[in-house]
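Q: Need a 3D model of the sequence below.
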Amino acid sequence: MRNIFLLLIILTALRFDISAQKIEKISMIWETRYDIIDFGAEQNRIQASLRIPFQIDIAGAFNINGLTSTGSSFQSRWETLKDLKKKEENRKFNLNLRQFYLEKKIDDFRVQFGALPAIKGSVSSTGLGSNGWMDGLRLDQKTGIGTFEVAAGSINEINNPNFFDRVFVANFFEFEFTGTFIPNSIIEFSYEKLLFVDYLRGEYRYDLIKGNKTHLEFAVEGLYNTQKESMSFGFTVTTAPLAFFDEDLAKYMDLKVYFNHTDNNIGLRGILTDDFYKFGNSVTIEAKGTITPRKAVGWFFESYISDIPRFLVGLRFDIE
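A: Next up, the predicted model:
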C-alpha cells in the first residue's frame, strides 16, 4: 500500500511544473503537561508532544497533506520527558509521519487517498481519535441536508505510528451521514466495520444559545458493538463561559464537561477514541484557552473523576 501510494504521489507530482508547487500551510504545535494518575500511585510524570501538520499545493490541482508527530500509539501523541516515580531513566522522543495523503476537492465533493486522518472533520467523544490514522480511501459529498462519507482501508498496528513501517490490512469500512437540516443541531449516524466486528454510532448536538461567539451546546452520543451487544455512551456540555460577559473574551476559555460509560467488552473500536480513559463510569472536566491575544500561547487542564482519578495541566505553543 505505502509503496503504491508513494509511487502515485511521485508520478502525479512530476506531471506538474515544479515551480508551481508550493507549501500552502505548515505549523508547529508544542505542548507540555504535568500528568498524575491515582494521586501518583499509578503515574506521576511530565510529558510533551510535537506536531507538524503541513499542506503542499500541487499547481492548484490537488494537495498533499501530512502530519509528523510524537507519540507511540494510535491514541496518543505524548512522550514522557520525566517519570517522577523513577530517579534515572533514558527516554525516547521520536517523530513519526502518521498521516500522508493526497486530497482533491471538486466543489462539494472531496476525495482523500493515503495515510488519512481517522476522522473527516470535527472530533467526537465516541469517534476515532484525532491522533490516529486510516490507511486507505475516503470520499465525502456535501448536500443540502448534510454530508455523506464512505471510507475504507486499514487501521492496523495501533502501536506503530510510522506510515513507512505499518503493514496494510484491509480491515476497516465506514459509512457516515452528518445532518445539519435541523436549526442549531448536528445529527450524525454511522456504520463501521473493524476487524470483522460491526459497530453503530449515533450523535446529536444541540446549541441552546447560538450567538456569534457565545454557545451552550449539549450532546448525547453512543457506540454500539452489535456482536457483543455492548456500548460506550456519553453526555457532554460545552461552552465558552467568558463570552457571556464579553464576546472578545471567548478565546480565553473553552469548557467541556463529559460523562462516559464504556462496557468492558466494547472491543478495539471502543478504545480508539480521544476521550477514552477507563472502562466503567467517568466524568471529565476539560478547560483550555489562549494566553496571548494572537493564540500563540495557550493553556489546558483536564480532570478525570472515576475509580482511578487523573489530573493534568499544561501549556501549548503554536508557531506558523
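
Q: drop to CA atoms for contacts and neighbour counts, all remaining ones
A: Noted.

Q: what residues are up against the nearest residue to Thr273 once chain neighbours are set aside?
A: On the basis of Cα to Cα, 6 or more residues apart in numbering, the spatially nearest residue to Thr273 that is not a chain neighbour turns out to be Gly129, at 4.2 Å. For Gly129, the set of contacting residues under the criterion of Cα atoms under 8 Å, 6 or more residues apart in numbering consists of Phe74, Gln75, Ala118, Ile119, Val123, Leu272, Thr273, Asp274, Asp275.

Q: one more, for comparison:
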Amino acid sequence: MQFNSTWSVNGFVVTGDSFGSSHNTIDDGKADDVYLRRVYLRHESDYGKTEIGVIPTYKGRVSSSGLSKDGWIKGARHVRSLGNDKLEIVVGQLSSLDPANALHSPEKLDYLEIEYSANINESWSYEISGERMTKANFVRTELRYAMFDKSAVFAELVSRVDNSKVKTVIGLDGEFTLQDYPIEYFAHYSYVSSNFGLRAELTEDFLGTGHGFSAELSGDIRDSKFAWFVRYDTVNSKNRILTGISWSL
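A: Predicted coordinates:
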C-alpha cells in the first residue's frame, strides 16, 4: 500500500512450510499452508531506503549465495546511497524459521549484516559483506561482469570464519527475446562444504552439500499482474523441478 511518494506498507503471502520454500510439493500434505510471511514499513527517498518490521532478506536483486527470497528477518534495514555505491546495514532476528511464527514479535537480536556494493566501471561491479547469523560469522563476496545489455556472469563466495568452510557459486543471468516476448534466465553451478551449517540450508537453491546446478526461466504474463517460472535443481543425484505463477498487486 503506497501512502505517498516516499512511504509504503508492504506484505508477502506465500505457500510452503519452510523458510526457503514458496512452493507446494505435489501430494505432500505438509506444504499446503498459506502464510503471511512479511509485513513492513518502507521509506524511500534520494538517500536510499529504510525498512522496519518483518522485512525481506534482500535489498534488491537476490544473490545466489544470499538468503532465500521467500524468507524473512524481524528487524530493520537501512540502505544508504553513496553516489553510485550503496551501504546496507540490517539488524534483527533470524532464528524463528517457522512460517507460522513469522509475524510473532522478535525475542532477541541474532542477525547482523553490513554490506557494501560498488560499481568498478560500466561492466564490473562487486559486493562485500560481513554477516552474523545462525550463531556463526561469515564473509561474503560477489563479483559481476555485464557482458551485454541485459546479461551478466558472476562469481560468489561465502566463507564461514570459524571453520573455513565455504559456499561458492559461478553463474550467469539475463534476458532474451523470443518473438518479441522477453524471458529472463538464470543458471549457476555451486559447491557447499559439508558442515557449512544452517546458513546454507536457508538459501532457496539448497538441496544438500556438495556440487550442484540450478537453471530457471521466467517471464511476465502479458496484460496481467501475473508472472510464471520454471526451475530445475540438482545436487549429488537429488533432482527437483519447480514451476509456478506469482501475482503482484
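
Q: Which of the contacts of Gly129 of the first structure ranks first by neighbour count?
A: The member of the contacts of Gly129 of the first structure that has the most neighbours, counting by other Cα atoms under 10 Å, is Phe74 with 25 neighbours.

Q: how near is whatever residue of the second structure lines up with that one to His43 of the second structure?
A: Using TM-score structural alignment as the criterion, the counterpart of Phe74 of the first structure in the second structure is Phe19. Distance, Phe19 of the second structure to His43 of the second structure, using Cα to Cα, to the nearest Å: 26 Å.

Q: Spit out the contact partners of the residue of the second structure positioned farthest from its centre.
A: Largest separation from the mean C-alpha position in the second structure: Gln179, at 30.0 Å (Cα atoms, centre = their mean). Under the criterion of Cα under 8 Å, 6+ apart, Gln179 of the second structure has no neighbours.

Q: which residue ranges form the strands in the stretch 51-200 of the first structure?
A: Defined through DSSP state E, counting those that start in this stretch, the strands belonging to the stretch 51-200 of the first structure, from first to last, are 62-69, 79-83, 96-106, 109-117, 133-142, 146-154, 172-179, 185-194, 197-207.

Q: want to throw those strands into TSV with distance to Asn3 of the first structure and mean neighbour count?
A: Putting the strands of the stretch 51-200 of the first structure into TSV (distance: least, Cα to Cα, whole Å; neighbours: other Cα atoms under 10 Å) gives the following:
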stretch	distance to Asn3 of the first structure	mean neighbour count
strand 62-69	16	22
strand 79-83	29	18
strand 96-106	12	20
strand 109-117	10	22
strand 133-142	12	22
strand 146-154	15	20
strand 172-179	20	20
strand 185-194	24	18
strand 197-207	28	19
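
Q: Any chance of a markdown table for those strands, columns distance to Leu14 of the first structure?
A: Formatted as a markdown table, the entries for the strands of the stretch 51-200 of the first structure read as follows, by distance: least, Cα to Cα, whole Å:
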| stretch | distance to Leu14 of the first structure |
| --- | --- |
| strand 62-69 | 13 |
| strand 79-83 | 37 |
| strand 96-106 | 14 |
| strand 109-117 | 18 |
| strand 133-142 | 22 |
| strand 146-154 | 26 |
| strand 172-179 | 31 |
| strand 185-194 | 36 |
| strand 197-207 | 41 |
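
Q: Which of those sits closest to Ala13 of the first structure?
A: In this view, the strands of the stretch 51-200 of the first structure are compared for proximity to Ala13 of the first structure by Cα to Cα, and strand 62-69 is the closest at 9.5 Å.

Q: Just want the angle from the closest one to strand 96-106.
A: 160 degrees (axes from the mean of the first three to the mean of the last three Cα atoms, to 10 degrees).
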